[in-house]
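Asker: Prediction below, plus the sequence it came from.
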Amino acid sequence: MLRYKFLLFLTITFNFISLSSISPSLAQVSSIPQPSEAPLELDLLTKPKGSVITSDTINLSGLSTPSLWWARDSSENKLLDNWIAYPATEKGVGRVDLIVNQQIWSLLDYLERYNFINRLGSTARRDSYNVRVFNYQKELLGTYTCSFNSSPSNCNIELNTQDKLRRYQ
């Protein structure tokens, strides 16, 4: 486990150094949208409306998008408790609100939290969804937001550290 954390630290450090040596233009920085400010609607977990998808949604014709079941059932089973996915509309791209177990989340260090958001954000990005991470107290813990207008997608991770969201590109 220590070796894994060290390798993760080296990867993040290398990526940070690589990104900091490239001076992005103002157009690149501003092209990534801010995370949605819509409130978390926990009642949709038990009473989904319209095309909203939760971890309990069953699609009889195939896999539902985004497909986060494998992530939950494999490595995130105790941390990732549920999610609410809002498909894209004319107003914006799709969004997934992840709800995590606060007890498990509080045991994670900074790198483990970053890694969790990055892994699930990358999974959701494949289906053109942005991600927000909450606990059941509706506290925003982090976000993974992308601009899907470019190829590859430009993405930001924001992580709540001491009641502040910090942005990482």
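Answerer: In hand now; what should we look at?
Asker: From here on, just use CA atoms for contacts and neighbour counts.
Answerer: Noted.
Asker: how about the helices of this protein, start to end?
Answerer: 2-21, 26-30, 69-73, 102-107, 110-125 (DSSP state H).
Asker: Okay, one more to line up with it:
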Amino acid sequence: MSTDNLMSRALASLNEIDGPMSIEVIHRLADTSEVREPMTIAEVADLLDVSSHTLRYYERAGLVEVDRDSSGHRSYQPEAVRRLVFLTRMRLSGMAIRDLQHYISLVDSGEQTVPERLDMLLEHRDTIRRQIRELTLSLAATEYKITTYGGTAGDTC
């Protein structure tokens, strides 16, 4: 399953939403239940549409623990893949590596850190919402210019 498949599933889930997101829909967005066996670094890189270098960097940065097989090759357990799905979504949304490191250290510290994690995610959500508004305005400006040059607004490639 590639990132395109993950995104297609996520977007399909979002289209099923009528009102606020339910906890079930949110769980489906992060669902990696198809990952049952350990995966190689190449498989995980393909799944998440990131480079092997990025995965090794996340490991060096302390964001994910990766087992090694008997030959010494990285072996990504389902838990590590789930964490990487989250990490890649947060990076795509602009969360800084140092913030992710802090968040993961909180996760690894236990349940008593839930309030601080929640605060971090609420703040990040606000940032994402602001970015979406800004991008929506940028899209509108771009669409306007396209129409002034004789193009049709809303055309896709």
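Answerer: Nice, I can see it. Because the structure is a prediction, the values reported are computed rather than measured.
Asker: Could you get me the TM-score between them?
Answerer: The TM-score (TM-score structural alignment, normalised by the length of the second structure) is 0.26; 78 aligned residues with a CA RMSD of 5.8 Å.
Asker: can I get the helices of the first structure in JSON lines with distance to residue 85 of the first structure and mean neighbour count?
Answerer: Shown next, in JSON lines, are the helices of the first structure (distance: least, CA to CA, whole Å; neighbours: other CA atoms under 10 Å):
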{"stretch": "helix 2-21", "distance to residue 85 of the first structure": "28", "mean neighbour count": "12"}
{"stretch": "helix 26-30", "distance to residue 85 of the first structure": "25", "mean neighbour count": "11"}
{"stretch": "helix 69-73", "distance to residue 85 of the first structure": "12", "mean neighbour count": "14"}
{"stretch": "helix 102-107", "distance to residue 85 of the first structure": "20", "mean neighbour count": "13"}
{"stretch": "helix 110-125", "distance to residue 85 of the first structure": "10", "mean neighbour count": "18"}
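Asker: Show me which residues of the longest helix anywhere in the second structure are buried.
Answerer: The longest helix of the second structure (DSSP H) is helix 114-148. Going by neighbour count (16 or more other CA atoms under 10 Å), the buried part of helix 114-148 of the second structure is 117, 124, 128, 143.
Asker: so what's the residue nearest to residue 140 of the first structure when sequence neighbours are not counted up against?
Answerer: Spatial nearest neighbour of residue 140 of the first structure, excluding adjacent residues (CA to CA, 6 or more residues apart in numbering): residue 134 at 4.7 Å. Neighbour list for residue 134 of the first structure: 97, 98, 99, 100, 140, 141, 142 [criterion: CA atoms under 8 Å, 6 or more residues apart in numbering].
Asker: Show the contacting residues for the last one.
Answerer: Right, residue 142 of the first structure. Per CA under 8 Å, 6+ apart, neighbours of residue 142 of the first structure: 117, 132, 133, 134, 157, 158, 159, 160, 165.
Asker: For those, name the two members farthest from one another.
Answerer: Of all pairs drawn from the contacts of residue 142 of the first structure, the widest gap by CA to CA lies between 134 and 157 and measures 14.2 Å.
Asker: ok so, going back, select from the contacts of residue 142 of the first structure every entry located in strands.
Answerer: In this view, the contacts of residue 142 of the first structure that belong to strands under DSSP state E are 132, 133, 134, 157, 158, 159, 160, 165.
Asker: was I right about the first one contacting residue 156?
Answerer: The one in question is residue 132 of the first structure. No. Contact criterion CA atoms under 8 Å: residue 132 of the first structure and residue 156 do not qualify, at 11.6 Å.
Asker: Compare the two and say which one has the larger neighbour count.
Answerer: Using other CA atoms under 10 Å, the more surrounded residue of residue 132 of the first structure and residue 156 is residue 132, with 26 against 23.
Asker: who's in contact with the more buried one?
Answerer: Residues counted as contacts of residue 132 of the first structure (CA under 8 Å, 6+ apart) are 35, 95, 96, 97, 98, 140, 141, 142, 143, 144.
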